[in-house]
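[1] when you get a sec, could you give me coordinates for this:
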Amino acid sequence: MADTLAAAYDARLAAGEIRPDPAQKRGLEALVRLEADLAQAQPSSRLKALFRKPESQRGVYLAGPVGRGKSMLMDLFFETAPAEKKRRTHFHVFMGEIHRLIDAWRKGDAAARKARFGQAKGDDPIPPVADVVADQARLLCFDEFQVTDIADAMILGRLFEALFARGVTLVATSNRLPDELYKDGINRQLFLPFIDLLKSKVEVVEIAGPHDYRLDRLRAAGTWFSPNDPDNQRSFDRLWTEMLGGEEETGGELEVLGRRVTLPRAAGGMVRASFASLCSVALGPNDYLALAERFHTVFLEDVPKLTPSRREEARRFVLLIDALYEGRTRLIVLAEAEPQTLYPQGDGAFEFERTASRLQEMRSADWLADR
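    Modelled structure (predicted):
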């Protein structure tokens, strides 16, 4: 059974679905090793499983740029992994659940705690929360592992120490190496013990090959779709589906200065949003900067031709594009017109020329490759 993952990968190679990639092979080898470790750790009988304390295996942390096949490898591993209880999700979704569990423990009375957690005593929410998570899954596979929120950073060390102690094994993909997590974050020194713990519990493998497979799709399809007619709408939808690669839209949230910005159509590091949802509501620079930090690819649809009466929306659009530009974010747009004719006259129309220039640059092959 320990060679199931390798066989699944070879089958994809033979079918032409993927092509040989030395960087991916290193990640594959690490996951094949973990597959064997998990198989060996399985109790030989149900009776032994009742009395044997589960042990955490040395997991795998796949780090590297966008589009190198990290998620594909993890998904293949997850499908074949010999673990009875396993879960694959995006890291930000998982952390949202953790915060809700912590809140439920702190606010619940004894009866509510007993119903939710099977226990009621104590002031520390981490042990009962870890019990719930470990009971649901002994193998956790996280896509898009990243830490930007101080609330996440301050609980990760104790949470994962508790999870590892309960026999949970971790597999994760990330655009950042462990030492780069929560970089420049507030009180980062308090986060460093978690980094040390993480590196002691996973094998870190860099998948940083020269080929970006998502970039191939963007180059082939283009990133600016106008006018906003049925043909371009279908092309925009098709590209979004291809870029998802079968992933589910789990949605996302940004927390900005105590406020929450909800983004229903998000999956990992990609988000799809309308012009109205980002520029026709009271959002500002901090919101757009948080968006650029959280997502590497933004699909922006239904961008209208702007008139002088919509100068506030034009101003917000300028701020949005500035944030995405500075964040080196990939931008795919469905619009009524080309960038240079989106806002031809009105307050700020002269300044909008710089935005149009940036939009042209952001659709270029060099920009896409650089990101």
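[2] going forward, measure contacts and count neighbours with C-alpha atoms only.
    Will do.
[3] pretty sure residue 232 contacts residue 225?
    Yes: Residue 232 lies in contact with residue 225 (CA atoms under 8 Å); the separation is 5.7 Å.
[4] which of those two has more neighbours?
    Here residue 232 and residue 225 are compared on neighbour count by other CA atoms under 10 Å; more neighbours surround residue 225, at 21 against 16.
[5] please provide the structure for the following sequence as well, for comparison with the first:
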Amino acid sequence: MHGSSDVGHLVDRHPSVTPERLIAQLVPPPTFADVSFDTYRPDPGEPSQAAAVQTCRQFTEQAVARRAGKKKMFGKREVLPGVGVYLDGGFGVGKTHLLASSYYAVGESSDYKRAFATFGELTQLAGVFGFMECIDLLSDYVLLCIDEFELDDPGNTTLISRLLSALVERGVSVAATSNTLPEQLGEGRFAAQDFLREINTLASMFTTVRIEGPDYRHRDLPPAPEPPGDDEVARWASEVDGATLDDFDALCAHLATMHPSRYLTLIEGISEVFITGVHPIDDQNVALRLVSLTDRLYDAGIPVIASGAKLDTIFSEEMLAGGFRKKYLRATSRLLALTAAGQAGRTIT
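    Here you go, the predicted model:
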């Protein structure tokens, strides 16, 4: 790409998000724009993966049938309550791929509306529109997909559980994946019970699908690469159109000035992100904001190049031992994948 010495900075961007934009964002991320059940490659050594594809296929057929309803006398139709599927498993086993495939399997037409949101986007939606308005907004949808249902915030979990109960009654089917609670992190298998307990009013409608297997991002992933120097990062940034260059601490401070729902707009139109002075973080709030930004960058497929500490050392051992372990490990995995993409073809001098 042609370069420009006048490199932009994420810290100079101050995005706002309209309600209309929030609705328009309720689609699978760009990384999963072209997926389907047919493009999911089950690991032959993990039969649960092929079984999960079948269950999700059946679920989407049921979702459409329930929205269509059953015929009553005089030809009117009565909408049936929605159904639910919960995909339980570690990260990198393809849960989001299957979730997005379910979204696409329910074909979009005037009769078949569907939405795909992270748990955070859904709580943001309820905050912007209000609880009842949010129900009205989504009540004629066939399917609501929720990626990374968060069980670590009781208030939000209760809110979304109530929202889902109301939507299911109105014929909306729900597919979800989730993160696990702190106590079960070593095991992971108990995520399903936690999820069902938290949404106990809905538990009976959810079919739980356990997907086993190693993180596919780690199947061939080398250890974190040696970071380039600050000057090298700045030089590379100046050679790429649409790139941004930011100091790590300044960027972290900037992220604190806005709700994570704006991070998608923050990185809109950016080709590559360059960061200098990366170092380990010990503040949980800073770390969680960085996780949110990483998810947005990963979803958009935007490469990252960073100087300073290696990217697999950002989250301290103490933090990895805490309640958000799964989020931090997922973010590290994604950062390494984005860095591998960024450093491909570049030589550190």
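[6] re earlier: what is in contact with residue 232 and residue 225 of structure 1 at once?
    residue 334 (CA atoms under 8 Å, 6 or more residues apart in numbering).
[7] what about residue 24 of structure 2, how many neighbours?
    The local packing of residue 24 of structure 2 (other CA under 10 Å) involves 10 other residues.
[8] with residue 36 of structure 1 instead?
    Neighbourhood size, residue 36 of structure 1 [other CA under 10 Å]: 17.
[9] before we move on, what about residue 81 of structure 2?
    By the measure other CA under 10 Å, the count of residues near residue 81 of structure 2 is 19.
[10] I'd like the next helix or strand past the longest strand anywhere in structure 2.
    Longest strand in structure 2 by number of residues (criterion: DSSP state E): strand 141-149. Remark: after strand 141-149 of structure 2, the chain's next helix or strand is helix 154-169, criterion DSSP states H and E.
[11] sorry, back to before: now find how far off-centre the longest strand of structure 2 is within its chain.
    11 Å (CA atoms, centre = their mean, to the nearest Å).
[12] and the angle from it to helix 154-169?
    Counting by axes from the mean of the first three to the mean of the last three CA atoms, to 10 degrees, strand 141-149 of structure 2 lies at 160 degrees to helix 154-169.
[13] so residue 327 of structure 1 sits against residue 294, correct?
    No: contact between residue 327 of structure 1 and residue 294 fails when scored by CA under 8 Å: they sit 9.8 Å apart.
[14] got the residue ranges for the helices in the stretch 251-371 of structure 1?
    275-279, 285-294, 311-326, 349-362, 365-370 (DSSP state H, counting those that start in this stretch).
[15] residue 327 and residue 294 of structure 1: which is more packed in?
    Between residue 327 of structure 1 and residue 294, counted using other CA under 10 Å, residue 294 has the larger neighbour count: 23 against 19.
[16] I'd like to know how far the aligned residue in structure 2 for residue 130 of structure 1 sits from residue 102 of structure 2.
    Under the alignment (TM-score structural alignment), residue 130 of structure 1 pairs with residue 135 in structure 2. Residue 135 of structure 2 sits 21 Å away from residue 102 of structure 2 when distances are taken as CA to CA, to the nearest Å.
[17] those two: who's more crowded?
    Taking neighbours as other CA under 10 Å, residue 135 of structure 2 and residue 102 compare with residue 102 leading, 28 against 19.
[18] sorry, back to before: what packs against the longest strand of structure 2?
    Contacts defined by 3 or more CA pairs under 8 Å, 6 or more residues apart in numbering; DSSP states H and E place strand 141-149 of structure 2 against helix 47-68, helix 95-105, strand 113-118, helix 119-129, strand 173-178.
[19] of these, which is nearest residue 264 of structure 2?
    Among those, helix 119-129 comes nearest to residue 264 of structure 2, with 10.8 Å by CA to CA.
[20] one step back: quick check, the match of residue 130 of structure 1 in contact with residue 162.
    No: Residue 135 of structure 2 is beyond contact range of residue 162, at 9.9 Å (criterion: CA under 8 Å).
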